[in-house]
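Enquirer: Okay, here's the prediction I keep looking at, along with the sequence it came from:
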Amino acid sequence: MIEEGRALFLQIAESVEDSIIEGSLAEEAQAPSTNELAAFHRINPATAAKGVAMLTEKGVLYKRRGIGMFVSPGARELLLGERRAAFADRFLDPLLAEARTLGLTPDDVARLLSERASRTTTEGTAR
């Protein structure tokens, strides 16, 4: 799971975010402790704590004194909103720029996406 070249604390934070988005870590559920994350990923607890602190600062996790860290209400929607915006920046903006270069309108792009999506769906069910 650990990727070379990316800060470990960011990878830890992202793995917790993935669990929240996927639903395996529900809102108001107790999040893994810093020590659990460190042991699981075989990293320094201070590194895991930095990832957890980042999620706390973003409002994804909150602390219950003496009990542990918990997933904040609304955390899943917050994370989905962030990821959707990042998706648009990373994939849609370059796609639209290339479409303009090729003389494609937004309707042309939408039609191409729809055709590809239905083809992918059809191919997936045909197997």
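Expert: Thanks, I have the structure now. Residues are numbered from 1 along each chain as shown.
Enquirer: C-alpha from now on. contacts and neighbour counts both.
Expert: OK.
Enquirer: part of a helix, is Arg76?
Expert: Yes: counting by DSSP: H, G, I helix; E, B strand; the rest coil, Arg76 is part of a helix.
Enquirer: That one contacts Ile20, correct?
Expert: Yes: counting by Cα atoms under 8 Å, Arg76 touches Ile20, with 5.9 Å between them.
Enquirer: how close does Ala39 sit to Thr56?
Expert: Distance check for Ala39 against Thr56: by Cα to Cα, to the nearest Å, it reads 20 Å.
Enquirer: out of the two, which sits in the busier spot?
Expert: Legend: neighbour count by other Cα atoms under 10 Å for Ala39 and Thr56, higher for Thr56 (18 against 13).
Enquirer: Please name the residues that touch the more buried one.
Expert: Tyr62 (Cα atoms under 8 Å, 6 or more residues apart in numbering).
Enquirer: Next, it: secondary structure please.
Expert: Thr56 is classified as helix under three-state DSSP.
Enquirer: Alongside the first one, take a look at this:
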Amino acid sequence: MPEMDVALKGTMQIDGAIGAALVDHTSGMALGTAGGSRDLDLTVAAAGNTDVVRAKLRAMEVLNLTEKLEDILITLDTQYHLIRPVSSRSGRGLFLYLVLNKDRANLAMARHQLRAIEQGLDV
């Protein structure tokens, strides 16, 4: 999937990027990854964050929220974890997952760049 590879390479160009994945939130499987480290297993993180996405979607359903979920931010001591559902028809059920070094990242710019990557993604 060249589009996926280009998108993942693009996420790694975001200042502070440590790792990224394109994830199927139905199965929890990472379709592709980029970056990562000895301390960050992206396939394990992808599966774990699938539960986060599912929980948020269930909560929105129970609350009858009809708005589109733009992204989910998890803030740790040294990292930001951004989860952005893919909104295109072909990407339905997928999300982009990006881990950033908190000291090197500009969160607003990272969100803006991740949105542009997601909108250009055709899976």
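Expert: Great, that's in hand. Just so it is clear, the structure is predicted and the values come from calculations on it, not from any experiment.
Enquirer: Quick check: TM-score for this pair?
Expert: The TM-score (TM-score structural alignment, normalised by the length of structure 2) is 0.25; 55 aligned residues with a Cα RMSD of 4.7 Å.
Enquirer: So for the longest helix belonging to structure 2, what gets flagged as buried?
Expert: As assigned by DSSP state H, the longest helix anywhere in structure 2 is helix 42-62. For helix 42-62 of structure 2, burial by neighbour count (16 or more other Cα atoms under 10 Å) applies to 42-43, 45-47, 49-50, 52-53.
Enquirer: so what does that helix touch, helix or strand wise?
Expert: With contacts defined as 3 or more Cα pairs under 8 Å, 6 or more residues apart in numbering; DSSP states H and E, helix 42-62 of structure 2 has these neighbours: strand 17-24, strand 30-35.
Enquirer: Nearest spatial neighbour of Leu94 of structure 2, chain-adjacent residues omitted?
Expert: Leaving aside its sequence neighbours, Leu94 of structure 2 sits nearest to Asp24 (Cα to Cα, 6 or more residues apart in numbering; 4.5 Å).
Enquirer: hang on, the one you found packs against Tyr97?
Expert: No: contact status for Asp24 of structure 2 versus Tyr97: not in contact, 10.6 Å apart, counting by Cα under 8 Å.
Enquirer: Of the two, give the one with the bigger neighbour count.
Expert: Tyr97 (27 against 22).
Enquirer: and stretch 77-96 of structure 1, how far apart are its ends?
Expert: 26 Å.
Enquirer: do the same with stretch 81-97 of structure 1
Expert: 23 Å.
Enquirer: what comes into contact with it?
Expert: Pro106.
Enquirer: how about that stretch: buried residues?
Expert: Under 16+ other Cα under 10 Å, stretch 81-97 of structure 1 has no buried positions.
Enquirer: which other helices and strands contact whichever strand or helix holds Phe9 of structure 1?
Expert: Taking DSSP states H and E as the definition, Phe9 of structure 1 sits inside helix 8-22. Contact analysis of helix 8-22 of structure 1 by 3+ Cα pairs under 8 Å, 6+ apart lists helix 45-58, helix 75-87 as its packing neighbours.
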